[in-house]
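Peer 1: next input, structure requested:
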Amino acid sequence: AMFLGDYSEAVGVMLFYRVGEYLQERAVGSSRRSVSELMSLRPEAVHVKKAGAVDDVPPSEVLPGSLIEVRPGERVPLDGVVTGGCSVLDTSAMTGESLPVEAGSGSSVLAGYINGQGVLEVRTERDWRHSALARVQELVEAASGRKSPLEGRLSSFSRIYTPLVISIAALVFLLYPLVTGGSWADGLFRALVLLVISCPCALVLSIPLGFFAGIGRAARQGILLKGSNYLDALRKVKTVVFDKTGTLTEGVFSVDEVLPRDGVSPEELLYWAAHAELSASHPLGRSIVKAYEGTLFPDRVAELVEVTGGGVSARVEGRPVLVGKKSFLQEAGVRTEEGEDRGVTVYAALDGILLGCLRLSDRVKPGAERAVRKLRELGVSNLVMLTGDSSSAGTEVGLKLGMDEVFCGLMPAGKLEHVRRLKPETGLLAFVGDGMNDAPSLAAVDIGIAMGGVGSDTALQAADVVVMKGDPLAVPLGMM
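Peer 2: Below you'll find the predicted structure:
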């Protein structure tokens, strides 16, 4: 355009390009700032015990064989073995296991587990560079390096349109003098005019404007995109892989069934079990207390003893009550029914006689079933669930939601392996997760979607799309 002397056209083209790029960068930058604000920084100090004193030391400086202290609510900083204390650990971020795990002397723990109660004394077995957390970070970096970049719609269009227009302009320059008998200068002039008029200024401005509006609308609905290309790519997804705990389920157990023995009412069974668990710290105990709809009387409970990995014993209204695993009651001399338990089952006994049992399960999120139906309607042909949970718990949730395939008992490397195997021949693959154990898979797939409301900072960094409220229904919403 400048060669032809049409300076206003040249300035206009460059201005349209810059405005379009600015709007697109502004929309993406807004999403990235929101993701940064969502991430919480955790303390990076390890409580190392030396000569009776406790010093706070950076994880990178703690040597194998050191004795460390993990306090309630803290994340285990290094892999090791418990040498003192007992507690209940939340391992869902690393393994995906929704059920809390009891830990006592001799129990192995991995970096990333969350200590729920009590102070643990841990003898470290590996330094920070070789810990479970560090290995997850290495998997994320390796997966990110192997990930194919996704093109935006304008890039895909220009890859075909640009060489096509230049080829036509070259033909005009070469054929015009031969066909019309005109001069080569006229041929060059007409070829340059073709290049100027074929410049898609409206397209250059309208596509970034469309992305700007789309990313802004998604952000208002709590869906943050780290790049405009992911907005377009979401429409091409044909396979969606879900993590279970924290993604499709809430990671919080609730009482599904109350199964009293003959002659015992469900209200009576819940009354004694809830009072025995009233002051217990185990998450299952809190779920039982929540399930009881009657009035609770703390003054009627005495002599509460909590046995890690077993259950609780207490005196309620002066009568002995036991609540816990079948083996815990059997060791106390209570006769229970034979047979294998389904899911998570808690037994209760009064005066040494079995009252019945309670079945608990990880509660499915309200929007999970609707999300699966919507994805089917949008043309997603394959829905898969991966989980670190046991086979019985994972399969039950998968069947309830109508998943095509369910794979259970997977660690981070196992999830990554399955994700790579599930890559469809046509269309794109999306993975939806929330924990650190999901981060390698989030980084490896075409589109990684992290649940921001409950997700770890590692998962948020590895993902391409962040769902702020942690609602699975937002996944099909982002594809519409």
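
Peer 1: only C-alpha atoms from now on, for both contacts and neighbour counts.
Peer 2: Will do.

Peer 1: now do the helices in the stretch 301-450 of the chain.
Peer 2: Secondary structure of the stretch 301-450 of the chain (DSSP state H, counting those that start in this stretch): helices at 326-331, 368-377, 391-401, 412-421, 439-444.

Peer 1: highest mean neighbour count out of those helices?
Peer 2: The highest mean neighbour count among these, using mean count of other Cα atoms under 10 Å, belongs to helix 439-444: a mean of 31.

Peer 1: name the helices or strands packed onto the longest helix seen in the chain?
Peer 2: In terms of residue count, the longest helix belonging to the chain (DSSP state H) is helix 7-38. Applying 3 or more Cα pairs under 8 Å, 6 or more residues apart in numbering; DSSP states H and E, we find helix 7-38 packed against helix 201-220, strand 223-225.

Peer 1: quick revisit: wait, which of the helices of the stretch 301-450 of the chain is closest to residue 140?
Peer 2: Ranking these by their distance to residue 140 (criterion: Cα to Cα) puts helix 439-444 first, at 4.2 Å.

Peer 1: could I get the buried residue list for the helix or strand hosting residue 47?
Peer 2: Under the criterion of DSSP states H and E, residue 47 resides in strand 46-50. By neighbour count on 16 or more other Cα atoms under 10 Å, the buried set for strand 46-50 is 46, 47, 48, 49.

Peer 1: between these, which is nearest residue 163?
Peer 2: Looking across those and measuring by Cα to Cα, the closest to residue 163 is residue 46, at 58.6 Å.

Peer 1: I'd assumed residue 56 was in contact with the closest one.
Peer 2: Yes. The pair residue 46 and residue 56 qualifies as a contact (Cα atoms under 8 Å) at a distance of 5.3 Å.

Peer 1: ranges for the strands of the stretch 251-400 of the chain?
Peer 2: 301-307, 311-316, 319-324, 344-350, 353-364, 382-386 (DSSP state E, counting those that start in this stretch).

Peer 1: the structure of the following sequence is requested for comparison with the preceding one:
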Amino acid sequence: MKKYKINNLDCQACSIKIEDNLKRLGIVKDVSIDFATQTILLDTEDIDKVQQVIDKIEPGVFISESISDNYQGKFSKQFKCDQKFRNEKSSFLTNIISFMKQKKRLFILIALLSGYIIGLILKSRILIETKSKFVYFMSNYIIFIIIYMLSGYEIIIQAIKNLLKGGFFDENLLMSLASIGAFIVGAPEEASAVMLLYNIGLYLEDLTIDHSRKSIKALLELKPEYATVLEQNEQIKMFPSEVKIGQVVLVKIGEKIPCDGTVIEGNSYIDASMLTGESIPIFVKENSNVLAGTINMSGILKIKVTKTFQESSINRIMEIVENATHKKAKTELFFNNFARVYTPIVFIIAIITAIISVLFFNQSVTESLYRACVILVISCPCALVISVPLSYFAGLGAASKKGILIKGSNLLDALTDVETVVFDKTGTLTEGKFKVSHIMAQKGYSEKQILEYAAYCEFYSNHPIANSIRNYYYEIFHKNTIDTTRIKSYKEIPGLGVSAIIDGNHVVAGNAKLLNQKIFSRDNVINSFNKENGMNYNNNKISDTTVYISINDKYAGCLIILDNIKKDSKTAI
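Peer 2: Here you go, the predicted structure:
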């Protein structure tokens, strides 16, 4: 199954028609067209034959290059800056052109709507002031005919094309017949209104699709842009999809890891929140496994690639997001099939209504034709064919904007039957932002002293917990900086904590694993604090993000770092 770009699709009905015809081909094993993203998932060995069939169904619609692989080509160090500039320039120009096209369409619709309103005003004034039927006829028709042709010519042309190809019953034909009938019965303003309002509806639908598409694309920005491969003492930059298993990549501070692999040199904290939702950085060292898309935060890493980018977790997530709209819900499939039966039934009902009105209710031909036109307009299947898939696409886009991955439209329906929900805690029910909630100080030290030693010891660390300690220090001491001249011999102990000489005192700040080896027992710390302060803390209150402080190799206290629960978590649950 490969994914292709399909161009010049005008409507949802066209995509349904093409999809149905391709499914009947023996050379096509499976096919799914998504009108919103203008893509087609296709499993076939003869793409040329598929294109020939599409040409017969919808001339002008064509399949372009495969977009299964987002990366192509290679670039050197010297080319990197030029490539980045061209990409930014291209993106900027593309955005400008897209903006102008979108606004041009909006301005045209506003102009047509204004012309329509002016036409209604002129019609009422001329009707009162003139006695000439010819003048009234010309003023009544000429403005509305212009508005009608400008807003509806594409629909009429498409209806004619469908008739020539044998595709008789569709929304284009219904709209064309209804509007032409309105002209025949002497209601040109209603004929032009039908086409104008239809175009305004399409414009609003396109805006919704574009908004949802941008939300989905924004979620895909977590993919790594390039990889720095080490070959014969040279650093070669290439796209992640070109990196082979066994090659060694260099990842500097702040860069995204390009492929899944194993660390062979260096240690660092990595931010995996975009993949796992865990806001606490993960410490990695030699022989640690790392995932593509995670961010290197504190040290230089050399990583031996164990999986190609196409097999990586991040690429699988991207494919899930990009192809979500191809997994159609039962409701979508039902309305797509229903429209094919519904449209000819509406057409037949309109004809029967016109005949019955004349034969059995003694109505004029003009009035009966008018009633038939009304049925054709109000019963047009566009609302069903377009709005149902559009609502699912908008739902997927809204979820993506909030960072929620949904594997397909079918799963949106499945959510209505959910009875049990399992939540991740950090960053989901909690804010993912750490804050010092309490300070435990041993005899001989105050809480402010423990906080001050901790803030100075953690000053050079970029770990989120270190940031929370410094921020709390600034808040309590009403300062916005730290006197770095008091800090000497700073040392980071990977995965455990930090140490420094502060005002001549050897201070260590770290986790229980670091300090427990030398000077204290976790249970003893808790029992001692409860006894001294008359409190009842227990092991559950002391979280894994507690920072323990020792001064001159003696336990001095600890800081409890908690992640606050979101205000709307209770409502969400």
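
Peer 1: if we can go back for a sec, which residues in structure 2 does the strand holding residue 47 of structure 1 match up with?
Peer 2: Aligned by TM-score structural alignment, strand 46-50 of structure 1 corresponds to residues 227-231 of structure 2.

Peer 1: mean deviation of the matching stretch from structure 1?
Peer 2: Mean deviation of stretch 227-231 of structure 2 from its aligned counterpart in structure 1 after superposition (mean Cα distance after the TM-score superposition for structure 1): 1.0 Å.

Peer 1: that stretch: how far from the chain's middle?
Peer 2: Centre-to-centre, stretch 227-231 of structure 2 and its host chain are 30 Å apart (Cα atoms, centre = their mean, to the nearest Å).

Peer 1: and for stretch 180-187 of structure 1?
Peer 2: The answer for stretch 180-187 of structure 1 is 64 Å, by Cα atoms, centre = their mean.

Peer 1: now the terminal residues of that stretch, how far apart.
Peer 2: Criterion Cα to Cα, to the nearest Å; first-to-last residue distance in stretch 180-187 of structure 1 is 10 Å.

Peer 1: same deal with stretch 259-276 of structure 2?
Peer 2: 16 Å.

Peer 1: just the buried positions in it, please.
Peer 2: Those would be 259-264, 267-273, for stretch 259-276 of structure 2 by 16+ other Cα under 10 Å.

Peer 1: how about stretch 287-300 of structure 2?
Peer 2: 289, 290, 291, 292, 293, 294, 295, 296, 297, 298, 299, 300.

Peer 1: looking at the residues you listed, which is nearest residue 148 of structure 2?
Peer 2: Within the buried residues of stretch 287-300 of structure 2, proximity to residue 148 of structure 2 (Cα to Cα) peaks at residue 293, which comes in at 52.1 Å.

Peer 1: what's near enough to touch the aligned partner of that closest one in structure 1?
Peer 2: When structure 1 is aligned by TM-score structural alignment, residue 293 of structure 2 is paired with residue 112. For residue 112 of structure 1, the contacting residues are 75, 76, 77, 78, 91, 93, 94, 132, 133, by Cα atoms under 8 Å, 6 or more residues apart in numbering.

Peer 1: then residue 489 of structure 2?
Peer 2: 499, 500, 501.

Peer 1: tell me which residue of structure 1 lines up with it.
Peer 2: Per TM-score structural alignment, residue 489 of structure 2 is aligned with residue 303.

Peer 1: how far away is that match from residue 448 of structure 1?
Peer 2: 50 Å.

Peer 1: now the strands of the stretch 251-400 of structure 1 in TSV, with distance to residue 182 of structure 1?
Peer 2: What follows is these, written out as TSV (distance: least, Cα to Cα, whole Å):
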stretch	distance to residue 182 of structure 1
strand 301-307	99
strand 311-316	97
strand 319-324	97
strand 344-350	88
strand 353-364	76
strand 382-386	61
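
Peer 1: residue 156 of structure 1: which of the ones you listed is closest?
Peer 2: So among the strands of the stretch 251-400 of structure 1, strand 382-386 is nearest, using Cα to Cα, at 26.0 Å.

Peer 1: and the angle for that closest one with helix 368-377?
Peer 2: Counting by axes from the mean of the first three to the mean of the last three Cα atoms, to 10 degrees, strand 382-386 of structure 1 points 150 degrees away from the direction of helix 368-377.

Peer 1: how about the helices in the stretch 101-250 of structure 1?
Peer 2: 132-146, 153-180, 184-197, 201-220, 228-233.

Peer 1: of the ones you listed, which approaches residue 421 of structure 1 most closely?
Peer 2: That would be helix 132-146 among the helices of the stretch 101-250 of structure 1, by Cα to Cα, at 13.7 Å.

Peer 1: buried residues in the closest one?
Peer 2: 132, 133, 134, 135, 136, 137, 139, 140, 141, 143, 144.

Peer 1: do stretch 99-106 of structure 1 as well
Peer 2: Quick answer for stretch 99-106 of structure 1 (16+ other Cα under 10 Å): 99, 100, 101, 102, 103, 104.

Peer 1: so residue 358 of structure 1 is in contact with residue 261, correct?
Peer 2: No. With contacts counted by Cα under 8 Å, residue 358 of structure 1 stays clear of residue 261, the gap being 11.2 Å.

Peer 1: more neighbours, these two?
Peer 2: Between residue 358 of structure 1 and residue 261, counted using other Cα atoms under 10 Å, the more crowded position is residue 358 (23 against 13).

Peer 1: show me what the more buried one aligns to in structure 2.
Peer 2: By TM-score structural alignment, residue 358 of structure 1 lines up with residue 559.

Peer 1: same thing with residue 348 of structure 1?
Peer 2: Using TM-score structural alignment, residue 348 of structure 1 lines up with residue 549 in structure 2.

Peer 1: neighbours around that match, how many?
Peer 2: Quick note: residue 549 of structure 2 (other Cα under 10 Å) scores 27 neighbours.

Peer 1: equivalent analysis for residue 241 of structure 2, please.
Peer 2: For residue 241 of structure 2, the neighbour count with other Cα under 10 Å is 22.

Peer 1: skipping adjacent residues, who's closest to it in space?
Peer 2: Excluding the flanking residues, the one nearest residue 241 of structure 2 by Cα to Cα, 6 or more residues apart in numbering is residue 309, at 5.1 Å.

Peer 1: surely the one you found touches residue 261?
Peer 2: No. Taking contacts as Cα under 8 Å, residue 309 of structure 2 lies outside contact range of residue 261: 10.2 Å.

Peer 1: what do these two both touch?
Peer 2: residue 292.

Peer 1: burial measure for residue 190 of structure 2, as a count.
Peer 2: With other Cα under 10 Å as criterion, residue 190 of structure 2 counts 16.
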